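Novice: Mind folding the following:
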Amino acid sequence: MTLHPTPYVMIGGANCVNYTGGASEAEARSIGQALLDDGYFDPDSRQSICIRREGDSLAVLFYFDTAAWDDPDHVAGFQQICTRLSLTACKGHPVDLRLCDCQGTAHKVLSSRTPLPEGKMVAIGNNETIYAANGATEEDARALGNALTEYGLLDGTSGGTFQVAKDGTGWVIRAMIRNGGWDDARLRAYYARLCRHLSAALWAGAPVELRLCDGRFADKAAVRSDGG
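Specialist: Presented below is the predicted three-dimensional model:
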């Protein structure tokens, strides 16, 4: 979809960021580069988006010819993109992300003001994040990131979001997963194996609880390294 004649910049080949309504060329380039780093844009894609100023927020409009806004997994993924755009391209300033049809009608609006997990944010790869909370350190978060990468769960482009926290003599890890994944017995078994692996690999067998969360980081299910 091409959105001319508003001013625009080209990013990573044929990707286009239109800017209007008080948004600047510099903001368009920053948003475009962040989406390229995030993997949403790539050198072979031909995506077009638009940014504009709306009060104290930067609105970022994505356009679809199908009802992507009705897919909970897509919405959860775009919520993470929205948060990362605020934290990286916009240096913490608010972003509103609009999922639109090809006529520009917004069917879903996401905001970076949605509560984030508690703790210090640690970037792992280009678009993966681990929050260190409740006594866990940045070093703990990076060690967890390395372990998740070696396990194959993170690959630098997955968009994964986790939190690690201390809990008495043990640890609590929270993982944002696809909507409804917590009801999948095979996926729970995968995370149970991961939980036992992390307990042995990182914390000398200390108890670990791994909580499976939705796109708003609400706990939906949990597995433990002791099999409980």
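Novice: okay, CA-based contacts and neighbour counts for the rest of this
Specialist: Fine.
Novice: Look up how far residue 80 lies from residue 107.
Specialist: 18 Å (Cα to Cα, to the nearest Å).
Novice: Counting neighbours, go ahead and name the busier of those two.
Specialist: Taking neighbours as other Cα atoms under 10 Å, residue 107 and residue 80 compare with residue 80 leading, 24 against 13.
Novice: Let me know the helix or strand that that one is in.
Specialist: Take DSSP states H and E as the rule and residue 80 turns out to sit in helix 72-87.
Novice: report the longest helix in this structure, please.
Specialist: With secondary structure taken from DSSP state H, the chain has its longest helix at helix 185-203.
Novice: what element comes up after that one heading to the C-terminus?
Specialist: Assigned by DSSP H and E, the successor of helix 185-203 is strand 208-213.
Novice: next up, for comparison:
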Amino acid sequence: MVGPRSAGVPLPRPPLAPGDDEVRHWYENVLGWPTVPGAPLRLAAGVRFDVLDLPAEAGWAAFGRLERQGRCGRLGRGFPVALCGSRMRLLVAAGSAEELPGLLEWLEWGPPLDLDLTAIGAGGSMEAPRPAGPGAGGEAREGRPRGGGAGVPGGSQGAALWLRPPEPERGAGAPLPTLSAMGTRSAKGDCDSPPDLVRLVNTVATQIHRVRLRRARAGAAVEADGQPLAFS
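Specialist: Next up, the predicted model:
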């Protein structure tokens, strides 16, 4: 039998979240991803991966479309995807940032269109999402993001979080969207490998453009509602 708690004994406290050193060790030694010195903790781009940065609203729509096409759209699996505020960050193959301007132009999404889509490559970095604890799961279901995965140190939610966390058992060898993936197909089907970079960029660009048009129409409707009626 457990006796009454003594007044001098504090209540149990939850374990402290891991510090930056522990999380940095996990990224560098478990995943093999280089980090940038200093705080807050950031992941170096252009070595193991590049990053596509886009509005989260367009990102959710893009993955919904890819899922309907059977092209690895489910956020529960596939290449890593992070969320930071209103922005979504897709990890793609290193070198993709250099390909993006030409690819957008080839897909007819280049100038004068000014898409809210940027790429972070060599010399750049992204905020390191703090991994969640074991058992937190690694999926985003019904639009509710969750981070973490097996073997990931416990931690608290920060400004950035994983929607699709990196997989420690695959680490830097996880397949990422790349131009070289065009025309390839795994023996297990399309969803066993990432979409090629052309398909991904075209889908993302389409959804970014649609979001912008939708917002423009909404703004025009609000402005029209505020205009006084004209009588002749």
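Novice: Drop the TM-score for these two in here.
Specialist: For this chain pair, the superposition-based TM-score is 0.25 by TM-score structural alignment, normalised by the length of the first structure; 98 aligned residues with a Cα RMSD of 5.6 Å.
Novice: what helices or strands is the following helix or strand past the helix holding residue 80 of the first structure leaning on?
Specialist: For helix 72-87 of the first structure, the following helix or strand on the C-terminal side (DSSP H and E) is strand 95-101. Here strand 95-101 of the first structure is seen to pack against strand 57-64, helix 72-87, strand 106-111 when contacts are counted using 3 or more Cα pairs under 8 Å, 6 or more residues apart in numbering; DSSP states H and E.
Novice: One more pass at 10 Å, please.
Specialist: Other elements packing on strand 95-101 of the first structure under the criterion 3 or more Cα pairs under 10 Å, 6 or more residues apart in numbering; DSSP states H and E are strand 48-54, strand 57-64, helix 72-87, strand 106-111.
Novice: quick one: the third one to strand 57-64, angle?
Specialist: Think helix 72-87 of the first structure. Using axes from the mean of the first three to the mean of the last three Cα atoms, to 10 degrees, the inter-axis angle of helix 72-87 of the first structure relative to strand 57-64 is 150 degrees.
Novice: quick one: buried residues of helix 72-87 of the first structure?
Specialist: 73, 75-87 (16 or more other Cα atoms under 10 Å).
Novice: helices and strands around it, which ones?
Specialist: Applying 3+ Cα pairs under 10 Å, 6+ apart, one finds that helix 72-87 of the first structure makes contact with helix 25-38, strand 57-64, strand 95-101, strand 106-111, strand 128-133.
Novice: what inclination does the first one have with respect to strand 128-133?
Specialist: So the one you mean is helix 25-38 of the first structure. Using the same axes, to 10 degrees: helix 25-38 of the first structure against strand 128-133 is 90 degrees.
Novice: Report the buried residues of helix 25-38 of the first structure.
Specialist: 25, 27-38.
Novice: Then stretch 56-72 of the second structure?
Specialist: Applying 16+ other Cα under 10 Å to stretch 56-72 of the second structure flags 56, 58-66, 71-72 as buried.
Novice: for these, which one is nearest residue 43 of the second structure?
Specialist: The nearest member of the buried residues of stretch 56-72 of the second structure to residue 43 of the second structure, counting by Cα to Cα, is residue 56 at 19.9 Å.
Novice: That closest one reaches residue 84, doesn't it?
Specialist: Yes: in this structure, residue 56 of the second structure is within contact of residue 84 by Cα atoms under 10 Å, at 8.5 Å.
Novice: That's all I had, so thanks and see you.
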